[in-house]
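A.B. asks: Sequence first, then the predicted structure, then my questions.
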Amino acid sequence: MRITEHPILGKLEKHPISITFNGNKYPAYKGESIAAALLANNVRILRHTEKQKQPRGIYCGIGHCYECRVTVNKTHHVRACITPVKDNMFIESESGERI
């Protein structure tokens, strides 16, 4: 489910790394966004809304809507769609509680 060649970027090099999301380890590739890595691993729900606790995932994919906010290494409200993964990154869903 990952792009291997892009019409503008050319052939994409794949350097495997590992990330943890909600306590589960997933494979990822250096340089891809958190959202892309999780989507490739069939993770669709990234957080829940503050008031109604409704599930949210990737919406705009370019950092404008903030629907994909996650907690990364204890830093809250990180946009998964524009944040590149790093090896051994620890990512958690945001529960909808105000921080």
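C.D. replies: Structure's in. What do you need?
A.B. asks: contacts, neighbours, all on C-alpha from now
C.D. replies: Will do.
A.B. asks: List of residues touching the helix or strand harbouring L39?
C.D. replies: Using DSSP states H and E, L39 sits within helix 34-40. Helix 34-40 is contacted from outside by 1-2, 26-29, 44, 58, 68, 80-85, using CA atoms under 8 Å, 6 or more residues apart in numbering.
A.B. asks: hmm, 10 Å instead?
C.D. replies: 1-2, 18-21, 26-31, 33, 41-46, 57-58, 61, 68-70, 72, 78-86, 89, 91 (CA atoms under 10 Å, 6 or more residues apart in numbering).
A.B. asks: In ChimeraX, how would I select the buried members of the residues you listed?
C.D. replies: For the buried members of these, the matching ChimeraX selection, counting by 16 or more other CA atoms under 10 Å, is:
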select :18,19,20,21,26,27,28,29,30,31,33,46,57,58,61,68,69,70,72,78,79,80,81,82,83,84,85,86,89,91
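A.B. asks: got a list of what the closest residue to Y29 other than its chain neighbours touches?
C.D. replies: Counting by CA to CA, 6 or more residues apart in numbering, Y29 lies nearest to P16, which is 4.6 Å off, once chain neighbours are set aside. Contacts for P16 (CA under 10 Å, 6+ apart) come out as P27, A28, Y29, K30, G31, D87.
A.B. asks: ok, structure two:
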Amino acid sequence: MFRKVTPGDKALSFHFEGGVCSAEPGDTVALALLVAGIDSCRDSVVSGQPRGPYCLMGACFECLVVIDGVQNLQGCQVQVREGMVVTRQRGGRHALGDTLS
């Protein structure tokens, strides 16, 4: 399980799948989800199996999420903002923006 070594006193809150998570300023979405105990943030386009953050540096694309309605964002590359809404990436992405099942 991931946890902060030195937790700070300023917390941000964001929404994930209908719940509220907290993060510290500067935390990425992927890190905040892992710290909250959420290890799956998308489903595989091929098999439908749950996938989660792996490299945490933008190389693997396993941490794709939908943030404030924008699909295909790498959670490890986006810093948490107060009140943002994050949902799991389900399926692939159409050229017009809606997801495939």
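C.D. replies: Noted; the coordinates are in hand. Predicted model, so just to flag it, every value in this text is computed and none were measured.
A.B. asks: Looking at the contacts of helix 34-40 of structure 1, which are in strands?
C.D. replies: Judged by DSSP state E, the subset of the contacts of helix 34-40 of structure 1 located in strands is 18-21, 26-29, 69-70, 72, 78-79, 89, 91.
A.B. asks: for the residues you listed, which one is nearest E50 of structure 1?
C.D. replies: Of all those, E50 of structure 1 sits closest to R69, with 11.8 Å by CA to CA.
A.B. asks: what span of structure 2 lines up against stretch 48-61 of structure 1?
C.D. replies: Mapped onto structure 2 using TM-score structural alignment, stretch 48-61 of structure 1 spans residues 43-56.
A.B. asks: for the residue mapped onto G31 of structure 1 from structure 2, what are its contacts?
C.D. replies: Using TM-score structural alignment, the equivalent of G31 of structure 1 in structure 2 is G26. Neighbouring residues of G26 of structure 2 by CA under 10 Å, 6+ apart: L12, V78, Q79, V80, R81.
A.B. asks: Now do the fourth one against P7 of structure 2, distance only.
C.D. replies: Counting by CA to CA, to the nearest Å, the gap between V80 of structure 2 and P7 of structure 2 amounts to 16 Å.
A.B. asks: Then the second one?
C.D. replies: When CA to CA is the yardstick, V78 of structure 2 and P7 of structure 2 sit 20 Å from each other.
A.B. asks: Tell me the secondary structure of the equivalent of R88 of structure 2 over in structure 1, please.
C.D. replies: Alignment note (TM-score structural alignment): R88 of structure 2 maps to S93 of structure 1. Secondary structure assignment for S93 of structure 1 (DSSP: H, G, I helix; E, B strand; the rest coil): strand.
A.B. asks: and the contacts of G26 of structure 2, which two are the farthest apart?
C.D. replies: L12 and V78 (14.0 Å).
A.B. asks: re the thing from before, mean per-residue distance, the helix holding L39 of structure 1 versus structure 2.
C.D. replies: With the two structures superposed, helix 34-40 of structure 1 lies on average 0.7 Å from its match in structure 2, counting by mean CA distance after the TM-score superposition for structure 1.
A.B. asks: quick one: the closest residue to P50 of structure 2 other than its chain neighbours from L34 of structure 2, how far?
C.D. replies: Spatial nearest neighbour of P50 of structure 2, chain neighbours left out: D43 (4.5 Å); criterion: CA to CA, 6+ apart. Separation of D43 of structure 2 from L34 of structure 2 (CA to CA) stands at 16 Å.
A.B. asks: Great, nothing more from me.
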